[in-house]
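J.: model the structure of this input:
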Amino acid sequence: MNICTSGNQLLRNFRLCLNNSHLQSSSFWGLKNCKAPINPSTFKNVHQNLGSTSYLFNRCATRLGATARFYSLDKEQGQDLKSTSGEQTSSTTDNPVLNETQSTPPLSYKQQQKEAGRYLDPLAQDAEPYSERESQREQFYDHLKNCNSPYDVLDLAGNYTLTWRRVSNSLTKIWETTKKMSDDQKRYERKLMFEHPVFEQLCQQAMKDAGRMRRDDLAYSLLALVKLGVSQRSRVVQTLLRVIQEHINDFDEKALSVLANCLSDMDSDKNADALKAGLRLLVETRIPKIKNVVALQTMMRCIGKDAPVSLKRKLEAKALSMLSQFSLPNSQYMFTTLAAMDFNSSTLLDACSSKIIENIHGIPFWRLIYVLQSSKDLQYRNAALFSAIAEYVMSTLDMWSNKQIVLFLGLFGDLGLRHAGLMDAFAEKVTETSESLTLRDVINILKSYSLLNHLPKNQKKQFLESLSSVFESYLPKILPTELLRGVYYFCVLGCFPQSSLDKLLQEDILKELLLPDQRTHGANERILHYINLCLELDCSASTTVATITSAKPSHSPSLTVNPIVLGALKRSLGDEVCQQGVLLQNDYFIDFQITLDKDRKFVLQSQSEENSQTEYLQRVAVLCAPVSAFCLGTTHPKGKLSMKMRHLTALGYSIVLVPAQEFEKLQEDEQVQFLKTRIFAEPEPALAAINQET
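T.: Predicted structure coming up:
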């Protein structure tokens, strides 16, 4: 066997070997077909240069699985060469790539990188050592971790060569530094970022290297640019969208999840819509191959809220088939996953709820909050799950801060859960430590207790006085909208703090709340109307209510009545014995009004008789309330319904409350008996009427 006559020819063959991805056994075709002999001196010169190319040999052999071997003219000549080349030849022939008789496994990637550190380019005389490049890389990322603002990141990036990996990490770090900033600080930092010259270089390099980026780097780069407020129509964003479209089939679950999060924040345009459609098709094709619960939940998050229901059903069926594999974290994350899909699967959520209830003591605070928040978003109501969480919070009340409990109560209020034990225990804690509450804490506590129509049994007065005292301490610097909300919550609970009312009655405050160009004008008008009613009908103080507002809310209540209740009343009392859809001057709507004699023995049918002898009559207001007007799992009325019942009682009505959903489940004879029992019963005290239960 002969070897090539030229060292340059040899090196060119090796470089072709590196660049040719399809080269296997023919890598050294030029070596095998070389006929010209070579003298020992020429071989010596070439052989001395082989050390500088050993990395290339190893690299080629490792990548392509080819074995490179070199043969001398004869054994004796090989021995002569060893003796003439000295230590250089001895060390070189020890290389397993050059040794005919030795064979070693391919080098690992880390070993290759270490070997590459000695010789980066066999033709470069002053190549930079790999160790120096490695130290610069580590130095860059160490400095990057310590950056606290976008400007710091850009200054750092400007001092280094912008590789695609550094571009991706720099953009992601810029986004991370702005996450915890206030809105004003974010605007200021972004202004500085867009004016920094290195930011434009980052975007240019991102467009240039997009095709070479790893899939997760592509996804994170696009996410960072979108979150930083870079225009969706900009060239860099559109370039990344196009490149991702070309390589989306290669994206793993993590990269798809990041991409889905990014697309959810993007507006509709040609490239974004095409990518969303491709993402859903990719998820649908991968469903049968999914074997892992985490991968399934990632795919479910990817499709977003706008996905077709058929695709959501397929993912639901796949999740139900894997229920036996669900761990406790899987069950918790399924709530947030379904919320991300905007898909309420009661069967799936019920199964996850059972696992959460069994292991409630091992779940941290934020996981419980996410479960409750997702249930609210999905309109999922599970009294057993919510009660278990409330029981756990109450049993460990001392380990939670006031802010954490307020957050729990706020979500319980939105979900309609009234856990009397937890609310009484927290009210006692608030009464003892009211000085530690902030204005936001007070407003949120008032909102929860007024919404659920709950006051502690034994400390009602002390609880309200503590909250009122803290609330009034913030009056000098309180915003008009916060003042309005706080006073309204107090009024719903039947409390009227005089200092807060005086502040609200100031002319400049009322004018600001009722500005016609305000976005909350309608809501403010309705709240002021209810405060006015409370002061007229509940408050015995000498407050001038006419100065608040004489306008009624702009919305009109529904004037339709429940036909099932109407039919039951006719069967119970006969035709034309009740008035339907009575709208009072104060804008309260009564479904059915019945007039009885003073002793509640019989129904009066003559309107003239009713008008002439009002002091000997008893008016009954039949109110049909939907399930949303009651606390979860009970017939305890919520705050607004309770206030309406209280006001109608003050106007002389006897209240009959009919839970529409429960009433419709009764048989006809049971419906008749239900109405007769409550219509002809002795009038109850106002407080008992408000809290009556079927």
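J.: rest of the way, CA atoms for contacts and neighbours
T.: Noted.
J.: and T543, how far from N524?
T.: Shown here: T543 relative to N524, a distance of 20 Å by CA to CA, to the nearest Å.
J.: more crowded one of these two?
T.: Under the criterion of other CA atoms under 10 Å, the comparison of T543 against N524 puts N524 first, with 19 against 14.
J.: please enumerate the strands of this protein.
T.: Ranges of strands within the chain are 578-583, 589-597, 617-625, 653-659, based on DSSP state E.
J.: so which of the ones you listed comes closest to L279?
T.: L279 lies closest, by CA to CA, to one member of those: strand 617-625, at 44.7 Å.
J.: residue with max distance from the center of this structure?
T.: E76 (76.3 Å; CA atoms, centre = their mean).
J.: burial check on the residue lying closest to R118 once chain neighbours are set aside, number of neighbours?
T.: In space, and not counting its chain neighbours, R118 is closest to P129: 5.9 Å by CA to CA, 6 or more residues apart in numbering. Neighbours of P129 under the rule other CA under 10 Å: 13.
J.: next, the buried residues of the longest helix anywhere in the chain.
T.: The longest helix of the chain (DSSP state H) is helix 75-93. Buried positions in helix 75-93, judged by neighbour count with 16 or more other CA atoms under 10 Å: 81-82, 85, 88-89, 92-93.
J.: cool, stretch 245-264 as well?
T.: Along stretch 245-264, these residues count as buried under the neighbour rule (16+ other CA under 10 Å): 245, 248, 251, 253-264.
J.: also this sequence, please, to line up against the first:
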Amino acid sequence: MNNKAHPLLWNIRQLSTLLPRSRVLRMYPLGFCRPQVVHSKWNPRIRLLNGFNEGLQPSVRYLFRDILKSVDGCIETKGISHAAVFKLDRVLYPRRLSSNSEHPLVSDGTSDHDLMKINFHHTSSEDVLTKKMRPIPMTHKKLAQECNSLSDVLDAFSKAPTFPSSSYFLAMWTIAKRISEDKRRFERQLMFGHPAFHQLCEHMMREGKIMHYDSLLFSLNAIVKLGVPQNTLMVQTLLRIIQERINECDERCLSILSTALESLKPCMNVTALRAGLRILVDQQVWKIKHVFTLQTVMKCIGKDTPLALKKKLEMKALKELDRFSVLNGQHMFAVLAAMDHRSVVLLHECSKVVIDNIHGCPFKVLISILQSCKDLRYQNEDLFKSIADYVATTFEIWKLKQVIFLLILFENLGFRPPELMDKLVEKVVKEPGSLNMKNIASALHVYSSLNHFHKGHNRERFLEAMVNALTVRLHHISSENLLDAVYSFCLMNYFPLALINQLIRKSIINELLTSDDTEKNIHKLRVLNACLKLDENAYYKAMHMQLSQLLPSPSHPNDKVAEVLRPSHPNDKVAEVLRPPHPNDKVAEVLRPPHPNDKVAEVLRPPHPNDKVAEVLSNLLEGEEYFTRDVQLPHDYHIDFEIRMDNNRTQVFSFSDTDADSATNMQRVALLCVPKSVYCLNSSHPRGLMAMKIRHLNAMGFHVILIHIWELRKLRMEDAIAFVRTKIYSNEALPTTDATV
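T.: Down below sits the predicted model:
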């Protein structure tokens, strides 16, 4: 018996070398199958016998009929079906098949030529009949092509429900994306009222634990995008199942899960799932191969992610910089803003990508980049200038509201694009009726805040066009919008008579003083009052007197006498803490006896930004009697230091010198310690409020000198003294044009 079995086993080994790799379809529950490639772990005997079962001649098949029955039975019990089709690269000869001539596998009458005619791809009639009767699975792409509405998909489900249910939700979301918003809203109502929708939801909940993980995630994303409420049983059930099976998440599933979580509101299940996603990302961050998946995950994990994980994702992104496409570079700004992580190195590199490929950049991408820069407090003048120049050179292809929206973002960033703003001025002058009320208010705010004036006569024509457009809508403008418009005109030293007369009506003022934002309205009205007093002629000064009567009077120093006579109240201590400091408090501080803890408090007190300037002035002027600090002026103006000098600015007078008060050649000098925020980005061009303050101080008789705090802090005392000396004793005029700081 052993001698007879030896040739058979030898032939099987010879044939196993001829079999190529094949694809095996493993049947999962409910018939949802996925191809699985079998490499080394395979049984050559089973593969061979299945191949012979379908392809060999009857003489050979008759010999293996008993073995085939046993193998087929074993396969059926395991629930696995193999469909292996192979080709032989060489001809099987009788001598190769058998080493024992006494027991050949093929009869002696069979020639070599007949063996070459053996068809190894023969398919039986039973297999053909089975393929005809087997139902073809319905995919979501095919459903979306055959159906025209969401109700059609539900009708197809009610006729013959097939696994998985995710195909129907994906098909409905595919259809919803290609229709208009109004039709989508109507189709959504029909979907919720369809009798098969409830049944589909039940199927989805039952199949959630057995369908593939990526199909489950796609289903959740489609269900949420279709408008199914998040607090429904189906959505919460799917969220819970996704939590339980989160260990099945691969790189593709990470991207899908991150996209789905972006459209979900915070709740217990979403919070738990997001925490699980962070743990998973922390473990698999170095295994992520696709940049798009990395950016999707970074955008999803949220702002409250631990800093260590943010740093790890930043390092991964820096490692993949060489593989960044143009879209990846443009998208990285929004990703970092969503994660609230300010990576200057990554932003610099992505800025270079955006600058090099700025032409053809969509409007939404430009808006996203600028908004992200504002959120991240990232200022890159080259990036902003590149965007502004691109929009200015292609000005005709942009809508007017798009240009104004870009200018609003530039104003938030403190950047002034002169060419683009001049283009808009020319457009408004040529077409005065092209602006609506919202665009007018936005344009006035941008031009007044950035203190931009068009070169030439177009400035007056631009302001007149704005005034005319507002005058036509005067009776339809709300009081807040009217105040904002007049406030912007005042910053630009322009006073439209019709708008101001409408604003200072008693009914309008009372409405502004009783609104929800009273403090802001009072501040703007007082700015208007100061402009009418200090900027214009006697007619506007009369309007100033009328406005002063309507405004509430500020607090008076004599109010303290009444405060002393008033009986004490338990809440006086709280009010004392919240009360702003008064100039006379320093006198009381000097007269108060010293306390042992005063030195400790002095050491622990944070230094004031102007302390170094006071020390520099004391050393430069050789005494503190030559300057005063924290001077309060009318109209709520405040200056940091005041110096008295002659008109030639060569000699400094002491404040204790009474003869200097009556001197005719004395000039008051105001030193303002200013931060970078009072200028436009990387320039010496003052913004609107600072320009107005300088203008009003000049009207009060002051010569204004601006001390840059950020420069003074970097200098040693000797260099700081020289720096302030050049500011005080030089005859340079205040810079009003662009210049690099």
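J.: what would you report as the TM-score here?
T.: With the length set by TM-score structural alignment, normalised by the length of the first structure, the two chains reach a TM-score of 0.73; 595 aligned residues with a CA RMSD of 4.6 Å.
J.: circling back to that earlier point, and the strands of the first structure: which comes nearest R118 of the first structure?
T.: Ranking the strands of the first structure by proximity to R118 of the first structure (CA to CA) places strand 617-625 first, at 82.0 Å.
J.: what's the residue nearest the centre of the second structure in contact with, if anything?
T.: Nearest residue to the geometric centre of the second structure (CA atoms, centre = their mean): A334, 3.6 Å. Listed by CA atoms under 8 Å, 6 or more residues apart in numbering, the contact set of A334 of the second structure reads 299, 368-369, 372.
J.: and in the first structure, which of these remain?
T.: Using both residues aligned by TM-score structural alignment, their matches' CA atoms under 8 Å, the first structure keeps these contacts from those: 368-369, 372.
J.: so which of those is the most crowded?
T.: Using other CA under 10 Å as the neighbour criterion, I369 leads those with 23 neighbours.
J.: what lines up against that one once you look at the first structure?
T.: Counting by TM-score structural alignment, I369 of the second structure corresponds to V371 in the first structure.
J.: hang on, its match packs against A339?
T.: No. The criterion here is CA atoms under 8 Å, and V371 of the first structure misses it with A339 at 9.8 Å.
J.: which one in the second structure is aligned with K403 of the first structure?
T.: Aligned partner of K403 of the first structure by TM-score structural alignment: K401.
J.: how far away is its match from S372 of the second structure?
T.: 20 Å.
J.: now L406 of the second structure
T.: 13 Å.
J.: got it, and V85 of the second structure?
T.: According to CA to CA, V85 of the second structure stands 56 Å off from S372 of the second structure.
J.: can you check E349 of the second structure too?
T.: Distance, E349 of the second structure to S372 of the second structure, by CA to CA: 15 Å.
J.: what do you get for S683 of the second structure?
T.: From S683 of the second structure over to S372 of the second structure the distance is 22 Å, taken as CA to CA.
J.: which residue is the nearest non-sequential neighbour of P659 of the first structure?
T.: Excluding the flanking residues, the one nearest P659 of the first structure by CA to CA, 6+ apart is A625, at 5.3 Å.
J.: tell me the contacts of that neighbour?
T.: Contacts for A625 of the first structure (CA under 8 Å, 6+ apart) come out as 657-660.
J.: which of the residues you listed are still contacts in the second structure?
T.: Kept across both, from these, using both residues aligned by TM-score structural alignment, their matches' CA under 8 Å: 657-660.
J.: looking at these, which one is closest to L559 of the first structure?
T.: Of all those, A660 has the smallest distance to L559 of the first structure: 15.8 Å, by CA to CA.
J.: now do the aligned residue in the second structure for the closest one against L30 of the second structure, distance only.
T.: Using TM-score structural alignment as the criterion, A660 of the first structure maps onto I709 of the second structure. From I709 of the second structure over to L30 of the second structure the distance is 73 Å, taken as CA to CA.
J.: which of those two has more neighbours?
T.: Set I709 of the second structure next to L30 and count neighbours by other CA under 10 Å: I709 wins out with 17 against 12.
J.: can you pull out the helices in the stretch 201-350 of the first structure?
T.: Along the stretch 201-350 of the first structure, counting by DSSP state H, counting those that start in this stretch, helices occupy 215-227, 235-247, 253-263, 270-286, 293-303, 309-321, 328-341, 346-358.
J.: want to throw the ones you listed into CSV with distance to C491 of the first structure?
T.: Shown next, in CSV, are the helices of the stretch 201-350 of the first structure (distance: least, CA to CA, whole Å):
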stretch, distance to C491 of the first structure
helix 215-227, 42
helix 235-247, 52
helix 253-263, 43
helix 270-286, 49
helix 293-303, 43
helix 309-321, 44
helix 328-341, 35
helix 346-358, 37
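J.: quick one: which of those is nearest R619 of the first structure?
T.: With CA to CA, the closest approach to R619 of the first structure among these belongs to helix 346-358: 43.5 Å.
J.: once aligned, what mean separation remains between the closest one and the second structure?
T.: The superposed helix 346-358 of the first structure is, by mean CA distance after the TM-score superposition for the first structure, a mean 1.5 Å from where its aligned residues fall in the second structure.
J.: okay, and that helix goes to which residues in the second structure?
T.: Helix 346-358 of the first structure maps onto residues 344-356 of the second structure, going by TM-score structural alignment.
J.: in contact with F157 of the second structure, which residues?
T.: Counting by CA under 8 Å, 6+ apart, F157 of the second structure has contacts 168, 196, 200.
J.: who wins for most neighbours among the residues you listed?
T.: Top of those by neighbour count (other CA under 10 Å): Y168, with 28 neighbours.
J.: follow-up on the earlier one: so which bit of the second structure is the longest helix of the first structure matched to?
T.: Against the second structure, there is no aligned range for helix 75-93 of the first structure (TM-score structural alignment).
J.: re the thing from before, how about the contacts of A625 of the first structure, which pair is most distant?
T.: Going by CA to CA, the pair spanning the contacts of A625 of the first structure furthest: L657 and A660, at 9.2 Å.
J.: count of neighbours near E435 of the first structure?
T.: By other CA under 10 Å, 12 other residues sit near E435 of the first structure.
J.: and S618 of the second structure, what pairs with it in the first structure?
T.: Aligned counterpart of S618 of the second structure in the first structure: K570 (TM-score structural alignment).
J.: then G208 of the second structure?
T.: Using TM-score structural alignment, the equivalent of G208 of the second structure in the first structure is A210.
J.: OK, contacts around that match?
T.: Applying CA under 8 Å, 6+ apart, the residues near A210 of the first structure are 164, 218, 239-240, 243.
J.: out of those, who's the most crowded?
T.: L218 (27 neighbours).
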